[in-house]
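**Student:** No letters, just coordinates:
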């Protein structure tokens, strides 16, 4: 299981955090804080204080939150969480653990990261992992993409009547959309190798649903059906060529491996025809 370690100034806040983690993770066993609570005054040795000063930790801890661009820091946080989580890719498929989800939500809420921005960053890191041939759940990509697409196209989230779209969000969304479409086309072209026997379950169907949404821009757009069919047709044609090339390469290697050295000087049927 995951172990979450954090520091609090007093015991009252410690119990509050335990309650929050218990509700957020939904586990049946309630976490128990340590019996002996250490003092809030930290005593550092001289070498540790000097090391922290050289690393810039003092400046980082004392900086005002509103003076920091939190998007690069959030991107680094998401990248590290996914790299750790995807060490076992067939179990996680890109889904964060409850503890990671709590940290992700807490960071975004505390530092005012917009919903569209957080999902754009999450999408970018998921695509990065997918481009490294790591298995990623298509349904997870679909959920984040739909949230970003609805926001950029002016559809208010929840009960909000006013939806403000930033120009930076539109630019980032268009870049992510193009990158996501290229990633989906690559996965569909190599579907025999990325989704053997339709594993993970329903992954290929979810890929086609996501590709249709990305090409059509929104669910209301039915005029792009022919465009979707054209892209799928091209991908399947390329998949057939890729499959033929791999089978031919495998057959050539097997022929060289099974060639008898004693028959090298004998005339072969190919030589007789020549």
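**Tutor:** Yep, that arrived. Quick caveat, the model's predicted, so the values are computed rather than measured.

**Student:** from here on, contacts and neighbour counts on C-alpha atoms
**Tutor:** Noted.

**Student:** Now do residue 16 against residue 23, distance only.
**Tutor:** Separation of residue 16 from residue 23 (Cα to Cα, to the nearest Å): 11 Å.

**Student:** alright, now check it against this:
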């Protein structure tokens, strides 16, 4: 007898069920509570069973993959289960741009200790006289080791440990108590601070790949907050707005070159791919860069300037004609870039309008 898989949906719960042929009761049931539904890459095991299009359910490292024979059928199941589970992540069909993002998938390791681990660590430090500053220095070092192995570390945890260390090193403890540190600890702190700065710079420069589709939620925003703290000379002397803006501007300039290089390496450069990439920037990262919105716009302009260079090369390769006016190539260029030009003009008008509102009308004396 053969087995068939089906999705059973009720008012109260969702489950995947395994049925035997002509039987109304399932032989196996897997509740979908807590799972996140998304599109999936091809699975070799299911391909052998004639699977063509794939979706997956993920929960705490547990991944279950399903297959359908028709793409529309897969899309219908994904959308139905997405609405039913109420998950925050919206499933996105895998495209060339999405593959670029998924190629940078990171191992999940948030870094927070469990209550039992925290208790054991506190007892150990208390018994053997390990000071809090030294403990957090070692912890930061281990977390950065993990991060360099492409584990995803919660930036708020890094912020907490770094804040603890910098308050002790600078002598500005929150409890106003006097603390002393050795020169060895101070040198170790300076070394870790520089290492953390380089790590955060890399995270911001590669924000599309460090935080694919803006996930984990609010992680990029927390990373920018930590970067601002690390760039400060002292916990009591925050970095100036101009300095932090210049630093982030440099990161976003490098990001434009990096993003365009990866797109051009992975696929033939097309306007549609560039548009899709920038649309994802707007959808998933604009909130995190809210206070640096003008720098994000500069990042997009640099990206388009790189595309223009390639486009000029394409034009140079075209056969020489007396005129391009109304030719097929000219028509294609116009159809491709007219929406972009209109969008750019609208964007500039919006920026100028906002600046005018902030500055107010200028009175002219006669």
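**Tutor:** Done, it's in. Note that the coordinates shown come from a computational prediction; the quantities given were computed from them, not determined experimentally.

**Student:** Strands of structure 1, start to end?
**Tutor:** Using DSSP state E, no strands are found in structure 1.

**Student:** ok, residue 300 of structure 2 to residue 151 of structure 2 distance?
**Tutor:** 28 Å.

**Student:** Quick check, central residue of structure 1?
**Tutor:** When Cα atoms, centre = their mean is applied to structure 1, the residue found nearest the centroid is residue 126 (1.8 Å).

**Student:** who's in contact with whichever residue in structure 2 pairs up with residue 149 of structure 1?
**Tutor:** Matched to structure 2 by TM-score structural alignment, residue 149 of structure 1 sits across from residue 166. By Cα atoms under 8 Å, 6 or more residues apart in numbering, the contact set of residue 166 of structure 2 is 189, 234-235.

**Student:** Can you give me the neighbour number for the closest residue in space to residue 213 of structure 2 that isn't next to it in sequence?
**Tutor:** With Cα to Cα, 6 or more residues apart in numbering as the criterion, residue 213 of structure 2 has its nearest non-adjacent residue at 5.5 Å, and that residue is residue 284. Residue 284 of structure 2 is flanked by 17 other residues according to other Cα atoms under 10 Å.

**Student:** quick one: residue 284 of structure 2 and residue 214 touch, right?
**Tutor:** Yes - contact criterion Cα atoms under 8 Å: residue 284 of structure 2 and residue 214 qualify, at 4.8 Å.

**Student:** picking that back up, pick the one among the contacts of residue 166 of structure 2 closest to residue 250 of structure 2.
**Tutor:** residue 234 (22.4 Å; Cα to Cα).

**Student:** Was I right to think the closest one contacts residue 170?
**Tutor:** Yes - counting by Cα under 8 Å, residue 170 is a contact partner of residue 234 of structure 2 at 6.7 Å.

**Student:** Which residue in structure 1 aligns with residue 152 of structure 2?
**Tutor:** Using TM-score structural alignment, residue 152 of structure 2 sits opposite residue 135 in structure 1.

**Student:** Can you name the residues that contact its match?
**Tutor:** Contacts of residue 135 of structure 1 (Cα under 8 Å, 6+ apart): 89-90, 93-94, 129, 194.

**Student:** Tell me the buried residues within those.
**Tutor:** Among these, those buried by neighbour count (16 or more other Cα atoms under 10 Å) are 89, 93-94, 129, 194.

**Student:** Show me which pair in the residues you listed is furthest apart.
**Tutor:** Within these, 94 and 194 form the most distant pair, 15.4 Å apart (Cα to Cα).

**Student:** any idea how far residue 359 of structure 2 is from residue 352 of structure 2?
**Tutor:** Relative to residue 352 of structure 2, residue 359 of structure 2 is positioned 10 Å away (Cα to Cα).

**Student:** Which of the contacts of residue 135 of structure 1 sits closest to residue 244 of structure 1?
**Tutor:** Checking the contacts of residue 135 of structure 1 against residue 244 of structure 1 by Cα to Cα gives residue 194 as the nearest, at 16.4 Å.

**Student:** wait, that closest one sits on residue 184?
**Tutor:** No - shown here, residue 194 of structure 1 and residue 184 do not form a contact pair, counting by Cα under 8 Å, at 11.1 Å.

**Student:** For residue 143 of structure 1, grab the count of nearby residues.
**Tutor:** Residue 143 of structure 1, neighbours per other Cα under 10 Å, totals 13.

**Student:** Likewise for residue 95 of structure 1?
**Tutor:** Residue 95 of structure 1 has 17 neighbouring residues, counting by other Cα under 10 Å.

**Student:** Next, format the buried ones among the contacts of residue 135 of structure 1 as CSV and append distance to residue 206 of structure 1.
**Tutor:** Output for those, formatted as CSV (distance: Cα to Cα, whole Å):
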residue, distance to residue 206 of structure 1
89, 18
93, 14
94, 15
129, 18
194, 13
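
**Student:** In helices only, show me the residues you listed.
**Tutor:** 89, 129, 194 (DSSP state H).

**Student:** Would you tell me which one of those comes nearest to residue 111 of structure 1?
**Tutor:** residue 129 (25.9 Å).

**Student:** mind checking how far that closest one is from residue 163 of structure 1?
**Tutor:** From residue 129 of structure 1 to residue 163 of structure 1 the distance is 31 Å (Cα to Cα).

**Student:** do residue 153 of structure 1 as well
**Tutor:** Using Cα to Cα, one gets 10 Å for the distance from residue 153 of structure 1 to residue 163 of structure 1.

**Student:** do the same with residue 147 of structure 1
**Tutor:** On the measure of Cα to Cα, residue 147 of structure 1 and residue 163 of structure 1 end up 13 Å apart.

**Student:** ok, now residue 234 of structure 1?
**Tutor:** As judged by Cα to Cα, residue 234 of structure 1 and residue 163 of structure 1 stand 38 Å apart.

**Student:** now swap in residue 271 of structure 1 and tell me
**Tutor:** According to Cα to Cα, residue 271 of structure 1 stands 75 Å off from residue 163 of structure 1.

**Student:** More neighbours: these two, which one.
**Tutor:** Neighbours per residue (other Cα under 10 Å) separate residue 271 of structure 1 from residue 163, with residue 163 holding more: 13 against 8.

**Student:** need the contact list for the alignment partner in structure 2 of the more buried one.
**Tutor:** Counting by TM-score structural alignment, residue 163 of structure 1 corresponds to residue 179 in structure 2. By Cα under 8 Å, 6+ apart, the contact list for residue 179 of structure 2 reads 168, 171.
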